[in-house]
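Student: Sequence isn't available, so here's the structure alone:
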């Protein structure tokens, strides 16, 4: 008759210690942003807002507002309002700012959430319609007088 061996159950594995925290690399501090403003959930597709934003980027604020006033795209009016808000933020910022020397330093347009709706179609079907939104961020810079 074969002899059966009884094995003792293994001990529970001891909990491992968490790995040591990684040392942060010395990164240069990001420069403080200049006067800026943001607009969230604009109900215009980002592709259409970028067409207008590309025309305004890098311009002086006065020239940009004048151009937006006569631009027929639907995104022009909210972008003009956003620029005026950034100029007001620059004036309230504390330091002396020459409003005539301000220019559009960065202007980014990101995609916001999509509102999904359904459109009735023939024979009881429904097609999905996506109403896109945009998030817009503008930062102004000061042109050096020379």
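Tutor: Structure's in. What do you need? From a predicted model like this one, the values you see are computed outputs, not experimental measurements.
Student: from here on, contacts and neighbour counts on C-alpha atoms
Tutor: OK.
Student: residues in contact with residue 48?
Tutor: Residue 48 sits next to residue 75 when contact means CA atoms under 8 Å, 6 or more residues apart in numbering.
Student: Against that first model, consider the following:
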């Protein structure tokens, strides 16, 4: 690796050390269904978001709730203190498409219809309110 790329890589690593996030890969639901849940909690305070996810009737909300708890735990581990109400919020949450399992379903007259079983990747960033304003 060249010096310029090495310096850029170390700068990215240092920037990631100050950011708390959690990532969930290969969730077996479609990205469209997961984005409905992600849009519901984007920008919310974390404990309010946990309550919203707990009482949501979407199946994807269970996975996002677990991911949010993981992101809070990561923030607590990096800052060596417990999160307080009103302090943390979801700075960004992204849902990207994952791998697609392609299956065939029998159709009339010897044909086959393709079924695409979609998956997604969810990345959730947690930050304090005063860090985002600077």
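Tutor: Yep, that arrived. Note that the coordinates shown come from a computational prediction; the quantities given were computed from them, not determined experimentally.
Student: All the strands of structure 1, residue numbers only.
Tutor: Using DSSP state E, the strands of structure 1 run over residues 36-42, 102-111, 115-120, 126-131, 134-142.
Student: for the second one, packing partners?
Tutor: For strand 102-111 of structure 1, the packing partners by 3 or more CA pairs under 8 Å, 6 or more residues apart in numbering; DSSP states H and E come out as helix 46-56, helix 61-69, strand 134-142.
Student: Swap in 6 Å and give it another go.
Tutor: With contacts taken as 3 or more CA pairs under 6 Å, 6 or more residues apart in numbering; DSSP states H and E, strand 102-111 of structure 1 sits against strand 134-142.
Student: how about the strand it packs on, which residues of structure 2 does it hit?
Tutor: Aligning strand 134-142 of structure 1 against structure 2 (TM-score structural alignment) gives residues 120-128.
Student: Please list the residues outside the matching stretch that contact it.
Tutor: The contact list for stretch 120-128 of structure 2 (CA atoms under 6 Å, 6 or more residues apart in numbering) reads 20-27, 31, 87-98.
Student: re the thing from before, most packed of the strands of structure 1?
Tutor: Of all the strands of structure 1, strand 134-142 has the most neighbours on average by mean count of other CA atoms under 10 Å, namely a mean of 21.
Student: now the angle from that strand to helix 46-56?
Tutor: 10 degrees (axes from the mean of the first three to the mean of the last three CA atoms, to 10 degrees).
Student: residues touching the spatially most central residue of structure 1, list them.
Tutor: The centre of structure 1 sits closest to residue 110, judged by CA atoms, centre = their mean, with a distance of 5.0 Å. Each residue near residue 110 of structure 1 by CA under 6 Å, 6+ apart is listed here: 134, 135.
Student: how close does the corresponding residue of structure 2 for it sit to residue 26 of structure 2?
Tutor: For residue 110 of structure 1, the aligned position in structure 2 is residue 96, judged by TM-score structural alignment. According to CA to CA, to the nearest Å, residue 96 of structure 2 stands 10 Å off from residue 26 of structure 2.
Student: Then residue 89 of structure 2?
Tutor: In terms of CA to CA, residue 89 of structure 2 sits 25 Å off from residue 26 of structure 2.
Student: Residue 108 of structure 2 too?
Tutor: 33 Å.
Student: can you check residue 81 of structure 2 too?
Tutor: From residue 81 of structure 2 over to residue 26 of structure 2 the distance is 31 Å, taken as CA to CA.
Student: cool, residue 62 of structure 2 as well?
Tutor: 15 Å.
Student: Next: residue 6 of structure 2.
Tutor: Counting by CA to CA, the gap from residue 6 of structure 2 to residue 26 of structure 2 is 30 Å.
Student: and if you look at residue 17 of structure 2?
Tutor: 24 Å.
Student: And residue 76 of structure 2, by the same measure?
Tutor: Residue 76 of structure 2 is 26 Å from residue 26 of structure 2, by CA to CA.
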